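# for reference, the sequence and a predicted model appear below.
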Amino acid sequence: MEAKKQLKYIIAVTLAVTSIFIVFLLFKSNQIMNNMNASETDPIKVLILSGDTLNDQSWGSLAYKGKLLVEEEYNAEVEVLGEIEISTEVSPTVEEYVAEGYELVIGHGREFSEPFYRIANQFKDTQFATLHGDYLENNLAVYTFNQNEIEVVAGMAAALKTETKKIGLIDAVDNEHSDWGFPKGIKKINKDIDLIYEVVPERTDKSTAKNVASEMIDNGVDVIYSKGNSYNQEVINYAKEKGIYVIGYLEDQSYMAKDAVLTSVLNNVPQAYMAIVKNYLNEDEMISEKRILDSNDGVYGLAPLGPMFSEEEISIMEDLTNQIIEY
């Protein structure tokens, strides 16, 4: 009898423990399902602001491509607004969208850095981030890319193809006195080559960029590196007309003038948006600092060399590139 009682006791305890374990599993499963359902019904809401148009080939179009990539990869609702007037529309636009539940606001360019800094404390529960810029706050981060290595290679390509020993660079931001790659690449090939540097800060100012290119060509420049995003097409078309070489920017721009474009410095800006959203979703990674994205983040590269390069020049480029860039 005593053995039967012990057996019944053991069975009762086993059933009780099993029941508790099953209830626990059901509870955890319900939690997981609820979280999954919540993530399906409550996407992260992201606002991207650009001062540029969202048309093809524009700087602003890269913000729209970033939206598509983020929505494809994450459970996210992304709104992109173009042609934002920096001085008057940033604060009211942010206020409107924050009231609608937007929690991450990204500025498409350094021009949003200072305006975001001014309003960040008004929206303490909102995370701000800018592509490029210098201003930081508790809820304001900066993401930028260090494309120094790639521009060294682009400088070498330009130096190999200049016959006049004069290369022009049209920039959208004044980097003339910064430590950057393009001039270094030129000097690796020939220290006697002159670099003529000009800044056209308004990315959509096609007429000014064309006039600057015209002056450079009149002064003997036979290779131009144009970094103006929207005005690149104007510069490339003009260079083709004048029979000189160019280096494109942001995307492979050889389709505009196959026999004129030496190569292009590629900026995969949509990948920067992926990095921002990824860090935001992992809260410990979204901190107020300037983050330098690199080739591991997939944000830059160099387009293939054009048909104007000889086999010997391609070999020179490959050897020097392997010395500079760690793949």
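Perfect, I can see it now.

# all contacts plus neighbour counts: C-alpha atoms, from now on.
Fine.

# and the gap between residue 230 and residue 52?
Note on residue 230: its distance to residue 52, by CA to CA, to the nearest Å, is 9 Å.

# now swap in residue 84 and tell me
For residue 84 relative to residue 52 (CA to CA), the value is 7 Å.

# the two: who's more crowded?
residue 52 (22 against 15; other CA atoms under 10 Å).

# you'd agree that one is up against residue 60?
Yes - if you go by CA atoms under 8 Å, residue 52 and residue 60 touch, sitting 5.0 Å apart.

# which residues are common contacts for those two?
Common contacts of residue 52 and residue 60 (CA atoms under 8 Å, 6 or more residues apart in numbering): residue 82.

# structure two is appended below for comparative analysis:
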Amino acid sequence: MNMLRRLGLAAVLLASTVTGAYAAPLKVALLVPGHANDGSFNQVAREAAEKLATDGEITFELREEMADPSKSEPVIRQYAAMGYDLIIGHGIELSEPILKIAPDFPKVHFAASGGPDLAGRLLGNVDGWTYDFGQQGYLGGFIAGKLGGVSTFGMVGGPELGFVKASHNGFKAGLKEGKPDAKVIEAYTGSFDDAQKAAEVTRGMVAQGAKLVWTSGDGIGNGVAAAASQEGALTIGVTGEAGGFAAKVNIVSVVLDMHPTYKAYVDDIKAGSFGKKFFVSGIGNKGLIMTKVNALGESLPADLDSQVEALIADLASGKKTLPNFFE
């Protein structure tokens, strides 16, 4: 799906409908599984909603720690009964409660998150979202391949799940484009949150010669950053401040930007075209973006931003395509 082109069409449709039922800001409930100040997955959802609120598109209420369905189901049902225009479940843990409750409230709009299989389960008042895990890894590898002075790279992941492995496959593919002879040391910790295990693995990789360690995880990034700082290595992929270590070791990360997707939800509701759409955040539609480069030790080309923009343009236009990184 070319999200940017679809967004442009939605904007045209919106121009003729804003005087209708949704002339006022939409009332939105945003549920996240963790804490919305985590500097990562949960925070990007909050920041996207805040931007829409600042722009006058929505008002919203945020509910945190909604990973347990027994806790989230009554909350979702309450917001629906109160007549909220849009209820967003940001996280795979919220998809089943939303799909269960949505049929009872056909006039309320719902947005669920999940894997690719969610696309076939959407309802007339439910949109779906995921992000391209392989592309996230690929862009990290693409950047790592531009890094001077490094020939051995570490890769630290959480559980050895399909989407995590896809991210790793993407990183290796992106790295190979710039450094076909690079040595890669890869490991999985078995957990998204075990920072201590991630630190141990990172120290082992540095001992084997890795001067840069990339991480595909969220919470484990804290351990990767701490160990890299102690061992004199650099990182790519650490999100948030990581206890203050990210500023010292992390060169750049590839992060989600939920604003394009949330804006599309709002535009489609106002245009009367919401429902059964599946959004995939990727490089080409700028749902996955590169953070500002933190110049640390090793060299990156001065025109890296331009190279990444060219990559985005080529993917958006179809000039360049990436393989399916899922095994």
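Looks like it came in fine. Note that the structure is predicted; figures quoted are calculated from it, not measured.

# next, the TM-score between them, please.
Comparison of the two superposed chains (TM-score structural alignment, normalised by the length of the first structure) gives a TM-score of 0.72, and 289 aligned residues with a CA RMSD of 3.7 Å.

# nearest residue to the residue mapped onto residue 94 of the second structure from the first structure other than its sequence neighbours?
Counting by TM-score structural alignment, residue 94 of the second structure corresponds to residue 112 in the first structure. Spatially, and ignoring its direct neighbours in sequence, residue 112 of the first structure is nearest to residue 130 (6.6 Å; CA to CA, 6 or more residues apart in numbering).

# contact partners for that neighbour?
106-110, 112-113, 140-143.

# measure it to residue 83 of the first structure for me?
Residue 130 of the first structure is 16 Å from residue 83 of the first structure, by CA to CA.

# thinking again about what came up before, so which of the contacts of residue 130 of the first structure are in strands?
Under the assignment DSSP state E, the contacts of residue 130 of the first structure contribute 106-107, 140-143 to strands.

# are any of the residues you listed buried, and which?
106-107, 140-143 (16 or more other CA atoms under 10 Å).

# tell me the buried residues in stretch 293-310 of the first structure?
Neighbour-count burial for stretch 293-310 of the first structure, counted by 16+ other CA under 10 Å, picks out 293-295, 299-303, 305-306.

# pipe those into a markdown table and attach distance to residue 157 of the first structure and secondary structure per row.
Formatted as a markdown table, these follow (distance: CA to CA, whole Å; DSSP: H, G, I helix; E, B strand; the rest coil):
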| residue | distance to residue 157 of the first structure | secondary structure |
| --- | --- | --- |
| 293 | 24 | strand |
| 294 | 21 | coil |
| 295 | 20 | helix |
| 299 | 21 | coil |
| 300 | 17 | strand |
| 301 | 14 | strand |
| 302 | 11 | strand |
| 303 | 11 | coil |
| 305 | 8 | coil |
| 306 | 10 | coil |
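
# all the helices of the second structure, residue numbers only.
3-15, 41-54, 69-81, 95-101, 133-144, 162-178, 195-207, 220-231, 246-249, 259-271, 304-317 (DSSP state H).

# most neighbours per residue, which of these?
helix 133-144 (a mean of 27; mean count of other CA atoms under 10 Å).

# so which elements touch it?
Packing contacts for helix 133-144 of the second structure, counted by 3 or more CA pairs under 8 Å, 6 or more residues apart in numbering; DSSP states H and E, involve helix 162-178, strand 254-256.

# JSON lines for those, including distance to residue 100 of the second structure?
Listed next are these as JSON lines, based on distance: least, CA to CA, whole Å:
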{"stretch": "helix 162-178", "distance to residue 100 of the second structure": "25"}
{"stretch": "strand 254-256", "distance to residue 100 of the second structure": "27"}
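
# go through these and name the closest to residue 58 of the second structure.
strand 254-256 (20.5 Å; CA to CA).

# equivalent range in the first structure for the closest one?
Under TM-score structural alignment, the counterpart of strand 254-256 of the second structure in the first structure spans residues 265-267.

# after superposition, how close is the matching stretch to the second structure?
Stretch 265-267 of the first structure, aligned to the second structure and superposed, deviates on average by 2.1 Å (mean CA distance after the TM-score superposition for the first structure).

# mind listing what's buried along that stretch?
Buried residues in stretch 265-267 of the first structure (16+ other CA under 10 Å): 265-267.

# map residue 78 of the second structure across to the first structure for me.
In the first structure, residue 78 of the second structure lines up with residue 96, judged by TM-score structural alignment.

# oh, that last question was meant for residue 49 of the second structure, not what I typed.
By TM-score structural alignment, residue 49 of the second structure lines up with residue 67.

# residues touching that match, list them.
Applying CA under 8 Å, 6+ apart to residue 67 of the first structure gives the contacts 78-80, 270, 273.

# check the gap between the residue nearest to the spatial centre of the first structure and residue 315 of the first structure for me.
Most central in the first structure under CA atoms, centre = their mean is residue 269, positioned 2.7 Å from the mean C-alpha point. From residue 269 of the first structure over to residue 315 of the first structure the distance is 30 Å, taken as CA to CA.

# now swap in residue 172 of the first structure and tell me
According to CA to CA, residue 172 of the first structure and residue 315 of the first structure sit 32 Å apart.

# between the two, which one's more packed in?
Taking other CA under 10 Å, residue 172 of the first structure and residue 315 do not tie; residue 172 has more neighbours (18 against 12).

# apart from its neighbours in sequence, what residue is nearest that one?
Nearest non-adjacent residue to residue 172 of the first structure, counting by CA to CA, 6+ apart: residue 201, 4.3 Å away.

# would you confirm that the one you found contacts residue 171?
Yes - between residue 201 of the first structure and residue 171 there is a contact at 7.2 Å, judged by CA under 8 Å.

# joint contacts of those two?
Listed as contacting both residue 201 of the first structure and residue 171 by CA under 8 Å, 6+ apart are residue 228.

# between the two, who's got more neighbours?
Per other CA under 10 Å, whichever of residue 201 of the first structure and residue 171 has more neighbours is residue 171, with 21 against 16.

# any idea how far the residue mapped onto residue 297 of the second structure from the first structure lies from residue 257 of the first structure?
Under the alignment (TM-score structural alignment), residue 297 of the second structure maps onto residue 308 of the first structure. Plainly put, residue 308 of the first structure is 12 Å away from residue 257 of the first structure if you go by CA to CA.
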